[in-house]
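> show me how the following folds:
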Amino acid sequence: MSLRVEYLGWASFILTGPSGTRVVTDPYLSGNPRTKVPPSPVRPEDVHVDLIMVSHCAGDHFGQALEILANSETAKLLGDHSTLCLAERAGYGGTWDPRMELITSGAAYTQGDFTIHAVDARHIAFRHFEDGSYITGEPLCYIIRVKDGPTCFFGGDTSLTYDMKLWGELFHPDVAFLGIGGVDLRGRSLDEMDPPAAAVCAEMLGVKTVIPMHYRTREYLERFRQHLAVRCPGCTCAAMEPGESIVL
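Next up is the predicted model:
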């Protein structure tokens, strides 16, 4: 086995490397009927990983990170400063806590089977609190190099940017986890990257496999397949259902 991928739903995957290192991405499992995002079939208390990798502090990406962090005394949280500040508000020690791993665009972090490079996401990181205060931060994408396995691009909530061509030339990713839709916002879909844009992203990255994420309806998936076949005909769309696992 080189890389096992389990889809939890929305933008959340558990990645298991060849020697057993486990990483969960953007662990939003609760869903939200208001935004029409369904809950994951997997409960936070059943997610046991070595690293929680968060792209930005938005609720539908930070999600249940703290609940999963509480499952283990050794699990770590990787993210930008605003992500770690959310953990600090919950009682962790902020940037200097040994379980908090700060990353910023251009930096890299290694744990077990994974070396993770952060690059800019074209988006906004924002979290509003009940007391009226809020926090903003640095939204990120991640290039995930797997020891003796594929190199993956995890897009988080990014929109399309020509930087993706540069990342393709620099990192040569094999697989891309790409958002192709968005949440329902009072009847309209707030799509950071829609199916046509996601197909262009795959083309610029030069990947051979795309795992679509961050979408609510089959219509989005079918549109993405159609656009991918035109823009990137040598690329496979490996769509997954929540709870499903594949090996890459």
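> okay, CA-based contacts and neighbour counts for the rest of this
OK.
> the helices in the protein, which residues?
For the chain, the helices defined by DSSP state H occupy 59-62, 65-69, 81-89, 163-171, 195-205, 218-231.
> winner for burial among those helices?
Mean neighbour count (mean count of other CA atoms under 10 Å) peaks for helix 195-205 among the helices of the chain, with a mean of 24.
> what is it packed up against?
helix 163-171, strand 175-179, helix 218-231 (3 or more CA pairs under 8 Å, 6 or more residues apart in numbering; DSSP states H and E).
> which among these is found nearest to S30?
Nearest of the helices and strands packed on helix 195-205 to S30, taken as CA to CA: strand 175-179 at 18.3 Å.
> which strands or helices does the closest one pack on?
Judged by 3+ CA pairs under 8 Å, 6+ apart, strand 175-179 is in contact with strand 151-154, helix 195-205, strand 209-213.
> could you also give me the structure for this next sequence, so I can compare it with the first?
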Amino acid sequence: MKITYHGHSVLSIVMKDGQKLLFDPFITGNSLTDLIADEVKTDWILVTHGHSDHIGDMIPIAKRNDATVISIVEICNFAEKNGVQKTHGMNIGGKFDFPFGRVKMVQAYHSSGYEVNGQMLYMGEPAGFILQAEGKTIYHAGDTAYFGDMAFLGETFEIDLAFLPIGDNFTMGPSDAAVAAKKLKAKHVVPIHYNTFPVIKQDPEAFVQLLPENVGTIMAVGETIEL
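The predicted structure is shown next:
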């Protein structure tokens, strides 16, 4: 699989058979991304929680691509009410085998709401995703604080690559993320959710220095790695 980082928490994955996955498609309004929302092509959209900087362009991208939205059930219901034809609702602790691989929805300590016409809608519980496909295990933590059960994830899964937020203020910061990386025992860790806004300004190099040698990997926006 080929994994590309697109700024903030946006990832795209292309499987060997050509299936395309897109995580947290915050493109419009994301000053760091290399993507143009109207040009994105994907088959599946995975959304960790209901904040606008993660739902982002989910609805127009899903409609234009006839893509399936995978998320907590409340976000899937929201997508359906806004014209998305294909959704797959999940909940914390559940897993499902999709054509591209297995997805397990795991907890995240955060909040989740989406403002529509001045009113905040409840968008279910925030989550992270563990993707097992092509013999590899990928963890997208979403927006989360550090929590002790990350050790359980590290014991249960052999995580090849973990994407962890380091921005602080809204999520865990670099020091907590370094503890999380240790508990997860991930072979490689990529920092996400930083520098998009002034309040989450961080130095990713400083974060990498908190990790064991050769564990931390800083991905530039638009950079692709292959597993």
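> about what we covered before: quick one, which of the helices and strands packed on helix 195-205 of the first structure is nearest to P18 of the first structure?
strand 175-179 (16.5 Å).
> export the helices and strands packed on strand 175-179 of the first structure as JSON lines, with columns for distance to Y7 of the first structure.
Shown next, in JSON lines, are these (distance: least, CA to CA, whole Å):
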{"stretch": "strand 151-154", "distance to Y7 of the first structure": "13"}
{"stretch": "helix 195-205", "distance to Y7 of the first structure": "19"}
{"stretch": "strand 209-213", "distance to Y7 of the first structure": "9"}
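> now for L66 of the first structure: what does it line up with in the second structure?
Structural correspondence for L66 of the first structure with respect to the second structure (TM-score structural alignment): I59.
> in CSV: the helices of the first structure, plus distance to I116 of the first structure.
Output for these, formatted as CSV (distance: least, CA to CA, whole Å):
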stretch, distance to I116 of the first structure
helix 59-62, 18
helix 65-69, 18
helix 81-89, 16
helix 163-171, 11
helix 195-205, 17
helix 218-231, 26
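> between these, which gets nearest to F13 of the first structure?
helix 59-62 (11.4 Å).
> show me the contact partners of the closest one.
Residues from elsewhere that reach helix 59-62 of the first structure (CA atoms under 8 Å, 6 or more residues apart in numbering): 11-12, 26-28, 31, 54-56, 83, 127, 156.
> could you rerun that using 6 Å?
26, 28, 54 (CA atoms under 6 Å, 6 or more residues apart in numbering).
> R43 of the first structure: which of those residues is nearest?
Nearest to R43 of the first structure among those: Y28, at 10.3 Å, using CA to CA.
> show me the contacts for the closest one.
Counting by CA under 6 Å, 6+ apart, Y28 of the first structure touches 60-61, 63-64.
> distance to T217 of the first structure added to those residues, as CSV?
Below are the contacts of Y28 of the first structure laid out as CSV (distance: CA to CA, whole Å):
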residue, distance to T217 of the first structure
D60, 17
H61, 19
G63, 21
Q64, 23
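> which of these lies closest to V47 of the first structure?
For these, the minimum distance to V47 of the first structure (CA to CA) is 10.1 Å, reached by Q64.
> the second structure: which residue goes with V247 of the first structure?
By TM-score structural alignment, V247 of the first structure lines up with E226.
> could you find the closest non-adjacent residue to that match?
Nearest residue to E226 of the second structure, sequence neighbours excluded (CA to CA, 6 or more residues apart in numbering): K2, at 4.4 Å.
> the one you found -> the first structure?
K2 of the second structure maps onto R4 in the first structure, with residues paired by TM-score structural alignment.
> and Q107 of the second structure, by the same measure?
Q107 of the second structure maps onto D120 in the first structure, by TM-score structural alignment.
> neighbours of the closest residue to its match other than its chain neighbours, how many?
Nearest residue to D120 of the first structure, sequence neighbours excluded (CA to CA, 6+ apart): L140, at 4.9 Å. Residues near L140 of the first structure, counting by other CA atoms under 10 Å, number 27.
> from C76 of the second structure, how far out is the counterpart of L140 of the first structure in the second structure?
Correspondence of L140 of the first structure to the second structure, assessed by TM-score structural alignment: A127. Computed as CA to CA, to the nearest Å, the A127 of the second structure to C76 of the second structure distance reads 14 Å.
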